[in-house]
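Colleague: got a predicted model here, sequence first, then my questions.
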Amino acid sequence: MPSAHEPLQEAVIRCQLDAGVMSALGGIHVFPQLDSTNRWALQQGQCGDVCLAEQQTAGRGRRGRQWQSPPGVNLYVSLRWCFGQVPEHLPLLSLVTGLAVAEALEDCAIQGHGLKWPNDVYYDGKKLGGILLEAVGALEQIVIGIGLNVNMPAQAGRGIEQPWVSLQMASGKLVDRNHLAAAVLNRLLPRLQGFPGLDMVQFQRDWQAWDVLDQREVRVLSGSDLLEGLASGVDHRGQLRIKLKDGLIKNLSSADVSVRI
């Protein structure tokens, strides 16, 4: 059984990686504290490098929001990945990363979770984790950042302004962070390797299987526009499809979405 503060260890993670994943990765760098694993990967990482930190002092979420990062209980991991050229479906990369994370959680015996467009992991209507992608100058190089609430106690998240949950809360037991990190990499690397030849039909099927918004009445804030309608999956560019009350379909590339109660 893992302890609440069992440290992240490169050797323990490596020994749980699939052979093909091992050969595709560069270094696995584990730090006791960083301002941001994404920033380290952007500034110092090489293609295939993985960066993990026990704590982040300036972790970031979507739209520049701060990501709460108490020490020793969560998973903060960033991967610098280099494609040979800019992939045709690059806007879908955040969603494909989400699929890998959802599958990795299932591999770790977590159930009941899903994905909230565009880049959040949810459980029972509460945020479990998030994904942040940043380009390294040229778009063929991307840093993929993943943050997951793992064994974080309730009191550590008092400053979080939205409903949240940890894997421990969801599963009722402590989760081994080294095993989780390896599971994420084992799912993410094959999806990245296959991304330039993405099968769009299969992708949309996979997304629908994990989509927590699908066929739900939602309220959408897009810029200064407030829309209400039925969430209807994503299109071939990863845009959220909303069926408005008049029957028209609106495709959104960026928006804040909430489920109507």
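Modeller: In hand now; what should we look at?
Colleague: only C-alpha atoms from now on, for both contacts and neighbour counts.
Modeller: Fine.
Colleague: residue nearest the centroid of this structure?
Modeller: Using CA atoms, centre = their mean, the residue of the chain that lies closest to the mean C-alpha position is residue 131, 3.3 Å off.
Colleague: mind giving me the packing neighbours of the helix or strand where that residue lies?
Modeller: Residue 131 belongs to strand 126-136 when elements are defined using DSSP states H and E. Packing partners of strand 126-136 (3 or more CA pairs under 8 Å, 6 or more residues apart in numbering; DSSP states H and E): helix 93-107, strand 120-123, strand 138-148.
Colleague: other SSEs contacting the first one?
Modeller: In other words, helix 93-107. In terms of contacts (3+ CA pairs under 8 Å, 6+ apart), helix 93-107 is packed against strand 113-116, strand 120-123, strand 126-136, helix 177-194, helix 200-210.
Colleague: so which of these comes closest to residue 222?
Modeller: Among the helices and strands packed on helix 93-107, strand 113-116 comes nearest to residue 222, with 15.9 Å by CA to CA.
Colleague: can you list the residues that contact the closest one?
Modeller: Outside strand 113-116, the residues that touch it by CA atoms under 8 Å, 6 or more residues apart in numbering are 98, 99, 102, 121, 122, 123, 124, 210, 211, 212, 213.
Colleague: let me see the contact set for the nearest residue to residue 222 once chain neighbours are set aside.
Modeller: Distances taken as CA to CA, 6 or more residues apart in numbering place residue 255 nearest to residue 222, at 4.6 Å, with adjacent residues excluded. Taking CA under 8 Å, 6+ apart as the criterion, residue 255 is in contact with 220, 221, 222, 223.
Colleague: use this one as the comparison:
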Amino acid sequence: MSFTVEPLSASNIGCHLDTATVLALHGLYVFPEVDSTNAWALQQGVCGDVCLAEQQSAGRGRRGRQWQSPWGANIYLSLRWCFTPVPEHLPLLSLVTGLAVADALEDCAIHGHGLKWPNDVYYDGKKLGGILLEAVGSQAHVVIGIGLNVNMLPEAGAVIDQPWTSLQQISGQSVDRNAVVAAILQRLVRRLQDFPCLDMAQFQQDWQQRDLLQGREVQVHSGRESLQGLASGVDHCGQLRIILHDGSIKNLSSAEVSVRLGM
């Protein structure tokens, strides 16, 4: 099965954006290939710049993992954003970004997906996308990287070492990446503008609705330590709450753990 590739286009994306999003952004750059959209935004971007690429030669995920980035199939997007002053709840930004992506997918008529703490988008137990945040200097500048499988064919993702899916597989048809990018930017910019005055109660409610781990038995690996317990949402710092088998509660940060669903 093959699909026509519609190239990414700054002008096409711009036609889908509302005025508020256009005014909030600085530049929208689309490249045939970069080593990493995050790297470009870190090294060359300014506040409000968006970097997109048809292909990444050195795409990266969390913990230095490689992000598979075949040409013309997916979305590789990075946005450089600036906060003045830096919000105390900045650790929640990755989760809030995930909420923006999840909302944007619903805007594009995709349903049934959810978020796997701390920064993965899943559908039917398979990875659909991921988020990587990198701070610049004092953390006033943050680069928000989003990778989303859109029209990637099975052979292109054969080297991926975990179950994955794409918007094309979910919908059964080729998906317009320009429209999806615009939907993501609109939802993301709105949440970024509201982030300094984040409504914590509303955030908790939004996260609970998307949380794929909530109430599930999970196994957590942190260094040499291995824990099992019941996932119980996130705290005000975005840490995963685990109720251990002895009844005690442990809060875990995204920097120190990986999570696997328990048997």
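Modeller: Noted; the coordinates are in hand. Source: prediction; values computed, not measured.
Colleague: that older thread, so which of the helices and strands packed on strand 126-136 of the first structure is nearest residue 228 of the first structure?
Modeller: Of all these, strand 120-123 sits nearest to residue 228 of the first structure, with 20.3 Å by CA to CA.
Colleague: how close does the nearest residue to residue 119 of the second structure once chain neighbours are set aside get to residue 3 of the second structure?
Modeller: Distances taken as CA to CA, 6+ apart place residue 131 nearest to residue 119 of the second structure, at 5.3 Å, with adjacent residues excluded. Counting by CA to CA, to the nearest Å, the gap from residue 131 of the second structure to residue 3 of the second structure is 26 Å.
Colleague: residue 47 of the second structure -> the first structure?
Modeller: By TM-score structural alignment, residue 47 of the second structure lines up with residue 47 in the first structure.
Colleague: show me the contacts for its match.
Modeller: By CA under 8 Å, 6+ apart, residue 47 of the first structure lies in contact with 26, 80, 81, 82, 141.
Colleague: the third one -> the second structure?
Modeller: The criterion is TM-score structural alignment: under it, residue 81 of the first structure has residue 81 as its aligned partner in the second structure.
Colleague: so where does its match fall, helix or strand?
Modeller: Assignment of secondary structure by DSSP H and E places residue 81 of the second structure within strand 75-82.
Colleague: ok, average deviation of that strand from the first structure?
Modeller: Its aligned residues in the first structure lie a mean 0.3 Å from strand 75-82 of the second structure after superposition (mean CA distance after the TM-score superposition for the first structure).
Colleague: sorry, back to before: same list (the contacts of residue 255 of the first structure) but as TSV, adding distance to residue 70 of the first structure, secondary structure and neighbour count.
Modeller: Below are the contacts of residue 255 of the first structure laid out as TSV (distance: CA to CA, whole Å; DSSP: H, G, I helix; E, B strand; the rest coil; neighbours: other CA atoms under 10 Å):
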residue	distance to residue 70 of the first structure	secondary structure	neighbour count
220	31	strand	21
221	30	strand	15
222	32	strand	14
223	32	coil	9
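Colleague: now those as a markdown table including distance to residue 72 of the first structure?
Modeller: Formatted as a markdown table, the contacts of residue 255 of the first structure follow (distance: CA to CA, whole Å):
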| residue | distance to residue 72 of the first structure |
| --- | --- |
| 220 | 35 |
| 221 | 35 |
| 222 | 36 |
| 223 | 37 |
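Colleague: figure out which of the helices and strands packed on helix 93-107 of the first structure is closest to residue 150 of the first structure.
Modeller: Residue 150 of the first structure sits nearest to helix 177-194 of all those, at 7.3 Å, using CA to CA.
Colleague: once you drop chain neighbours, what's closest to residue 99 of the first structure?
Modeller: Spatially, and ignoring its direct neighbours in sequence, residue 99 of the first structure is nearest to residue 207 (6.9 Å; CA to CA, 6+ apart).
Colleague: rewinding a little: need the contact list for the match of residue 81 of the first structure.
Modeller: By CA under 8 Å, 6+ apart, residue 81 of the second structure lies in contact with 46, 47, 48, 49, 141, 142, 143, 144.
Colleague: and the match of residue 47 of the second structure, what element?
Modeller: In the assignment (DSSP H and E), residue 47 of the first structure maps to no helix and no strand.
Colleague: how close does it get to residue 58 of the first structure?
Modeller: Taken as CA to CA, the span from residue 47 of the first structure to residue 58 of the first structure is 23 Å.
Colleague: the residue nearest to the centre of the first structure against residue 102, yeah?
Modeller: No. Residue 131 of the first structure lies out of contact with residue 102 (CA atoms under 8 Å); the separation is 11.6 Å.
Colleague: mutual contacts of the two, please.
Modeller: If you check residue 131 of the first structure and residue 102 against CA under 8 Å, 6+ apart, no residue is contacted by both.
Colleague: coming back round to it: which one of the helices and strands packed on strand 126-136 of the first structure lies nearest to residue 31 of the first structure?
Modeller: Closest to residue 31 of the first structure of these is strand 138-148 (CA to CA; 15.1 Å).
Colleague: may I see the buried residues of the closest one?
Modeller: 141, 142, 143, 144, 145, 146, 147, 148 (16 or more other CA atoms under 10 Å).
Colleague: and the contacts of it?
Modeller: 37-38, 41-42, 47, 74-87, 128-136, 166.
Colleague: residue 151 of the first structure and residue 165 touch, don't they?
Modeller: No. Using CA under 8 Å, residue 151 of the first structure makes no contact with residue 165, being 9.6 Å away.
Colleague: quick one: the residue nearest to residue 222 of the first structure from residue 143 of the first structure, how far?
Modeller: Relative to residue 143 of the first structure, residue 255 of the first structure is positioned 22 Å away (CA to CA).
Colleague: ditto for residue 79 of the first structure
Modeller: 6 Å.
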